[in-house]
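> this is the structure alone, sequence omitted:
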């Protein structure tokens, strides 16, 4: 992605040191906060928002995504760091992963991925 390999942390310790070093420079601008809100509550047609489970499902996933950020990142956005939140988030992430893995690939995989696999001769066309 254009980052010199010498600048890329290669261990967890180096990653922690990197974030400690740059943390004074980090912040959540008003634009970043508006983008987070937009992603949390995206525009949807009224019929989708109120007549389907799309809005609550989306809200659940975006809350889980925000909860999985490290404490320092949540603090930048003014989000609380509650006791036990990391434990609850870890359980929710595992549950979500296991639940999503139950969806058959024919449903879960985007049609574009299937077409790409066929183009690359990784899969037979139906």
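Nice, thanks for sending it over. Everything numeric here is computed off the predicted structure, so don't read it as measured data.
> from here on, just use CA atoms for contacts and neighbour counts.
Noted.
> tell me what the host helix or strand of residue 118 is packed against?
Assigning secondary structure by DSSP states H and E places residue 118 in helix 111-119. On a contact count with 3 or more CA pairs under 8 Å, 6 or more residues apart in numbering; DSSP states H and E, helix 111-119 meets no helix or strand.
> hmm, who's touching the lengthiest helix in the chain?
Across the chain, the longest stretch assigned as helix under DSSP state H is helix 85-101. For helix 85-101, contacts defined as CA atoms under 8 Å, 6 or more residues apart in numbering pick out 64, 67-68.
> which strand or helix spans the residue nearest the centre of the chain?
Computing the C-alpha centroid of the chain and ranking residues by CA atoms, centre = their mean puts residue 65 first, at 4.6 Å. Secondary structure from DSSP H and E places residue 65 in helix 54-67.
> relative to helix 85-101, how tilted is that helix?
Interaxial angle, helix 54-67 versus helix 85-101 (axes from the mean of the first three to the mean of the last three CA atoms, to 10 degrees): 130 degrees.
> just checking, what packs against helix 54-67?
Using 3+ CA pairs under 8 Å, 6+ apart, the elements in contact with helix 54-67 are helix 30-40, helix 46-51, helix 85-101.
> what about versus this one:
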């Protein structure tokens, strides 16, 4: 009961990931990751995400929540499973025909940085109050998550400035291919689960997908052929703030998962005010 996990109360990670608005960040991260041809090929060639997109989403969300709110043992076990799976998988670069490993540090680093930058960007732009120092601390805290998937923390950007430099250095590696566009369209309009295609859920998801696209960095929107003018950013931020304000009145017990609830119970048992 005393194990508060890799981060715990008072961490920026717990502050950021307590926000339901991060559902937008998850989709934003996937849209960014898709711009890396090898990262996309690794997913397309080794998963059934187009057949079971919601299962893959649930698996990813469970992993992220376990790392951030699970016990230390649970987080380490989740990381061990991911490392084992990645070590067995291979992909073929669609541009060169070269075979590559899915646990290639360059690919792991891209996925990690894109996820953390998306979580932080959406949180801040939707109104979560975080200072620049806290934002940098978030990246430093998340080095522990990077280490879980097999990365050397010394090779991972750990501040806003380092992430900006990393994105700049990655531009030559990114490309918009047919697979990129098809994957983007699939993520924007996926088959809905449980036969809920023609229900308000479809409209709600479409709105979230549109917001995720609008919150991409300017260079990423341009690669998707979307308006890349910086003047569009304030409108996207305002939409995110409105969505967050709309979510906040929902009783937390209805949207908090069991891993998060267990973390809060352990924190209270340890004497922390939650």
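Now that the structure is in, tell me what you want to look at. On a predicted model such as this, the values are computed, not experimentally measured, just so you know.
> tm score of chain vs chain?
Here the superposed chains carry a TM-score of 0.77, computed using TM-score structural alignment, normalised by the length of structure 1; 119 aligned residues with a CA RMSD of 2.6 Å.
> sorry, back to before: possible to save the contacts of helix 85-101 of structure 1 as a markdown table with neighbour count and distance to residue 32 of structure 1?
Output for those, formatted as a markdown table (neighbours: other CA atoms under 10 Å; distance: CA to CA, whole Å):
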| residue | neighbour count | distance to residue 32 of structure 1 |
| --- | --- | --- |
| 64 | 17 | 18 |
| 67 | 22 | 16 |
| 68 | 18 | 17 |
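> may I see those residues arranged in a markdown table, with distance to residue 4 of structure 1 as well?
Output for those, formatted as a markdown table (distance: CA to CA, whole Å):
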| residue | distance to residue 4 of structure 1 |
| --- | --- |
| 64 | 32 |
| 67 | 31 |
| 68 | 28 |
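> closest one of those residues to residue 14 of structure 1?
Of all these, residue 68 has the smallest distance to residue 14 of structure 1: 20.6 Å, by CA to CA.
> please pull up the equivalent of residue 78 of structure 2 in structure 1.
In structure 1, nothing lines up with residue 78 of structure 2, judged by TM-score structural alignment.
> sorry, back to before: mean shift of the longest helix of structure 1 relative to structure 2?
Mean deviation of helix 85-101 of structure 1 from its aligned counterpart in structure 2 after superposition (mean CA distance after the TM-score superposition for structure 1): 1.0 Å.
> off-centre distance for that helix?
Relative to its chain's centre, helix 85-101 of structure 1 lies at 13 Å (CA atoms, centre = their mean, to the nearest Å).
> in structure 2, what stretch matches that helix?
Here helix 85-101 of structure 1 aligns to structure 2 at residues 232-248, judged by TM-score structural alignment.
> show me what residue 164 of structure 2 lines up with in structure 1.
By TM-score structural alignment, residue 164 of structure 2 lines up with residue 16.
> next, count neighbours for that match.
Residues lying near residue 16 of structure 1 (other CA atoms under 10 Å) number 11.
> can you tell me the element it falls in?
Using DSSP H and E, the element containing residue 16 of structure 1 is helix 12-22.
> output the contacting helices and strands for that helix.
If contacts are counted by 3+ CA pairs under 8 Å, 6+ apart, helix 12-22 of structure 1 sits against no helix or strand.
> tell me the buried residues in it?
Residues of helix 12-22 of structure 1 classed as buried by neighbour count (16 or more other CA atoms under 10 Å): none.
> contacts for it, please.
With CA under 8 Å, 6+ apart as the test, helix 12-22 of structure 1 has contacts from residue 9.
> with structure 2 overlaid, how far apart is it on average?
Mean for helix 12-22 of structure 1 is 1.4 Å (mean CA distance after the TM-score superposition for structure 1).
> and residue 152 of structure 2, what is it in contact with?
Residues near residue 152 of structure 2 by CA under 8 Å, 6+ apart: residue 146.
> counterpart of it over in structure 1?
Residue 152 of structure 2 maps onto residue 4 in structure 1, with residues paired by TM-score structural alignment.
> how close does that match sit to residue 15 of structure 1?
15 Å (CA to CA, to the nearest Å).
> rewinding a little: what residues of the match of helix 85-101 of structure 1 count as buried?
Residues of stretch 232-248 of structure 2 classed as buried by neighbour count (16+ other CA under 10 Å): 233, 236-237, 239-241, 243-244.
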